[in-house]
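Asker: Predicted model follows, preceded by the sequence.
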Amino acid sequence: MTDTTDVTGGRVCIVGAGPAGLSAARALKRLGIPYDQYERHSDVGGIWDLDNPGTPMYKSAHFISSRSTSGFFDFPMPDTYADYPSNRDILRYTRGFAAAYGLRDAIRFNCAVQHVEQVGDIWNVTVPDGTVKQYRAVICATGVTWAPRSPEHPGTFNGEIRHSSSYRNPEEFWGKRVLIVGLGNSGADIACDAAAHAEAAFVSVRRGYHIIPKHVFGIPSDEFGSHGPDLPVKLERPLMQTLLRVIQGDLTKYGLPKPDHKLFESHPLLNSQLLHYLQHGDVAIRPDIAGLDGDRIRFVDGSTEEIDLVLYATGYNWSIPYVPEEYFQWRDGRPDLYLSAFNRDHYNLIGLGYLEINSSAYTVFDHVSNLVAQYLHDQYHLPARAAAFDRLIAEDRPELSGGLHFLDSARHRSYVDARTYRRYLAKVRKRMGWQDLTPGLFGDLRCEQSVESANA
């Protein structure tokens, strides 16, 4: 059955009601753009809801960006939150945001979009009951951490092998000898849980990492960086490296390999606990895995460890399973989108949240959502200006690395530098004559009780 009523009102489809989808919804609502929003789970919050099937979240998880530099525009996190809020606070905050701006009414929960197909300038969206609803645009905002990626190693293993996406509670480690594979931010967090709860804890790494403490001189690291002068990388990097050496010393003495890349050339690893546990011998670093051998894991340096549980903290494959793969230009597992949002080949197929960036995502979502909403608004009200932006989508290929030479990996080949990205978004917005994100644009809710009252 096909419902054709949606196109006549210029309706837009948003898939997903996590932070990115909610940001898009608020931006569309502000400009009076009619939309429907679909969420496969029973509530908003995305990965921050531990009850959301498939979420990679775990009980000890916290934001790796600080309260003061994170959050949606015009909706700051309460001052009562910790410098680095817990997953519970982030979920409460996100749901409070949805309630405060009246976003829940347009969301159809427990409704996973099955298929999206383009027919001319119309988008057919199939929902679980088989109904095909028609829209002029589709915003994909379902995130990038739903398809776990695990390596394969030769041999057989008698213990348990899992991906970190299945990990929830440090009590899972009691009485076990645990090996964490990978040292991204989640791997480092989980390694700390294992260090405090497991019989023995190890981390297998392939390369060295620059570890940035969460506080510098008692100030959250990202706040410390954002409030300082906007220095070029060639000056900022040596200053930060010197500061880290003074604070941390030589990390190789704890078994970590020397990094094979410069500071800022990979996703920042923010952790203050890992060095504590390494210094106290509660967790140990091991090299890459060579193979599996019954009850033991063999490493490339010839050493072995008896292990009960291997937990792969090895990341995720990006996918948008409800959209045909050929609708996106996938390169190294990442969709090629203008400004990390606009499809170059399929009109009004938009992705929100499909980027790697060295900053808090929530504010970035808002800046991109602002452009998306104004572009969709112009299509009906200022078509000439929308056509000018269509030309940018087709032709403009900005360099968004900020002069940083990121690691040669699939993840980092899609990386953008936060400062450079925000500046370029502002440049495009100014060029198009679109409205800036000025205070009060979305309705300033700056009282500390805003989150709690919205959740009441």
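Answerer: All right, it came through fine.

Asker: When you work out contacts or count neighbours from here on, use the C-alpha atoms and nothing else.
Answerer: Will do.

Asker: Does His41 touch Asn110 like I think?
Answerer: Yes: shown here, His41 and Asn110 form a contact pair, counting by Cα atoms under 8 Å, at 5.0 Å.

Asker: Comparison target, given below:
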Amino acid sequence: MDRELKRVWVPGPVIVGAGPAGLATAACLKKRGVPCLVIERETCIASLWKMKTYDRLRLHLPKKFCELPYMKFAPETPAYPRKQEYILYLDAYAKHFSIEPILGVEVRLAKYDSTMGFWHVQSNEFEFVCQWLIVAAGENAESVIPDIPGISYFGGRVFHSSLYGNGADYKGEDVLVVGCGNSGMEISLDLCNSGAQASIVVRNKLHVLPREMFGISTFGLSMWLLKRLPLRLVDRFLVLCSWLILGDTGWLGFKRPEIGPFELKDSTGKTPVLDVGTIAKVKAGQIKVVPGIQKFTTTGAEFSDGTKSKFDSIIFATGYRSNVASWLKDGELFDQEGHPKTPFPDSWKGKHGLYSVGFTGRGLLGISMDAQKVAEDILQQWSSETKHLRMEL
């Protein structure tokens, strides 16, 4: 028989997740005088950044686009903060706003009681009862490894990129990196710089853009242009500049989609890759580009073009997925894949006091936008209820 849960009444919102999304939302609520409770399944805040990112990671966007609400980076922080610098920023952020999550609390079930008008959020030990529930567990809760034939027969190391630290242990090895997003490209570069022979799987068309154009952040330049010019014209400009800076990446194996990078992002959610040196290594023959995998063998892989290669290790840089659908019994705000049904910019609000933060596919900038909207919306209800209570007294 299951043991009885300790029921805890929470006067303000319950925030599930103590990553950047949860911290930003808690700070925005505190700024408005609304108390909240943050719960986190791991043993620390920002667990993805602290426990599942590689050593050489830097933010891909300039720091001004990655700041959380009401707190800037320290002036000495470089334009593109390193992993450890961002972790220090998040720790300082939590301390500055006195955000103290309850750690080690994994939500197993969250459901709305329409009779009483409250949410019941159950973990292995507690049942939190609240009027507002904010889902800030993020899009990257669980690592994804695709089911490719023969993977169980491969005799070398196989793991997800969330377990990759640096290339020191792979010197002299042939390593296959499956996935050509920003993580896959950077891990391939790190392996190459560490003395490994890296091969990267490029199965689909993708946009590769330089991180900077003419000494300016590509993202920052794009945001400036999009305020003044039509999206498709900005896309054409970016592709032209990328061709001038990086050359024709098609002959390297990185074929561009027919539509531009921002139009593709808006229609499919697929983010362009910001190059930090990988393309130069591919041009020099130091990183190999291979097509999609047909199947794995005991010693390596067979590719869609019929070629075969041997590898010592395989790293899956194949991303993450949301786990919200496994515990949230809602059916309104989130779909079965754990993503909001309503597209950006209106994906942050559901019914019955349910909210989401960090599910826009727009990174840290999207998190800040969501957090402000959610906090302001809850404030209006909080102020109204407080006023009503004062009148009753």
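Answerer: That came through, no problem. On a predicted model such as this, the values are computed, not experimentally measured, just so you know.

Asker: Give me the more crowded residue out of His41 and Asn110 of structure 1.
Answerer: Between His41 of structure 1 and Asn110, counted using other Cα atoms under 10 Å, the more crowded position is His41 (20 against 13).

Asker: which residue lines up with that one in structure 2?
Answerer: Under the alignment by TM-score structural alignment, His41 of structure 1 pairs with Glu42 in structure 2.

Asker: so how far is Gly104 of structure 2 from its match?
Answerer: 5 Å (Cα to Cα, to the nearest Å).

Asker: For the counterpart of Gln114 of structure 1 in structure 2, list the residues it contacts.
Answerer: Matched to structure 2 by TM-score structural alignment, Gln114 of structure 1 sits across from Arg108. With contact taken as Cα atoms under 8 Å, 6 or more residues apart in numbering, Arg108 of structure 2 is in contact with Val121, Gln122, Ser123, Asn124, Ser326, Trp327.

Asker: please redo it, this time with the cut-off set to 10 Å
Answerer: Val121, Gln122, Ser123, Asn124, Glu127, Val324, Ser326, Trp327, Leu328 (Cα atoms under 10 Å, 6 or more residues apart in numbering).

Asker: Tyr112 of structure 2 now?
Answerer: So Tyr112 of structure 2 contacts 118-121, 129-133, 328-330, 352-354 (Cα under 10 Å, 6+ apart).

Asker: cutoff 6 Å now
Answerer: Listed by Cα atoms under 6 Å, 6 or more residues apart in numbering, the contact partners of Tyr112 of structure 2 are Phe118, Trp119.

Asker: Could you check how far it is from Ile134 of structure 2?
Answerer: 13 Å.

Asker: again with Asp174 of structure 2
Answerer: Taking Cα to Cα, one finds Asp174 of structure 2 at 44 Å from Ile134 of structure 2.

Asker: the more surrounded of these two?
Answerer: Neighbour count, other Cα under 10 Å: between Asp174 of structure 2 and Ile134, Ile134 has more, with 27 against 20.

Asker: Can you find the partner of the more buried one in structure 1?
Answerer: So, by TM-score structural alignment, Ile134 of structure 2 is matched to Ile139.

Asker: elements contacting the helix or strand harbouring its match?
Answerer: Element membership for Ile139 of structure 1 (DSSP states H and E) is strand 137-140. Judged by 3 or more Cα pairs under 6 Å, 6 or more residues apart in numbering; DSSP states H and E, strand 137-140 of structure 1 is in contact with strand 12-15, strand 349-351.

Asker: I'd like those strands as a markdown table, with mean neighbour count and distance to Arg26 of structure 1 appended.
Answerer: Output for those, formatted as a markdown table (neighbours: other Cα atoms under 10 Å; distance: least, Cα to Cα, whole Å):
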| stretch | mean neighbour count | distance to Arg26 of structure 1 |
| --- | --- | --- |
| strand 12-15 | 26 | 11 |
| strand 349-351 | 24 | 16 |
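
Asker: Next, format those as CSV and append distance to Glu236 of structure 1.
Answerer: Converted to CSV, those look like this (distance: least, Cα to Cα, whole Å):
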stretch, distance to Glu236 of structure 1
strand 12-15, 39
strand 349-351, 32
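
Asker: Which of the ones you listed sits closest to Phe217 of structure 1?
Answerer: strand 349-351 (38.3 Å; Cα to Cα).

Asker: tell me, that closest one lands on which residues of structure 2?
Answerer: With TM-score structural alignment as the criterion, strand 349-351 of structure 1 aligns to 354-356.

Asker: Mean deviation, that stretch versus structure 1?
Answerer: Once fitted to structure 1, stretch 354-356 of structure 2 is off its aligned match by 1.6 Å on average (mean Cα distance after the TM-score superposition for structure 1).

Asker: which residues sit in contact with the residue nearest to Arg108 of structure 1 when sequence neighbours are not counted?
Answerer: Closest residue to Arg108 of structure 1 apart from its sequence neighbours, by Cα to Cα, 6 or more residues apart in numbering: Tyr38 at 5.0 Å. Each residue near Tyr38 of structure 1 by Cα under 6 Å, 6+ apart is listed here: Val15, Gly16, Ile107, Arg108, Cys111.

Asker: Perfect, that will be all.
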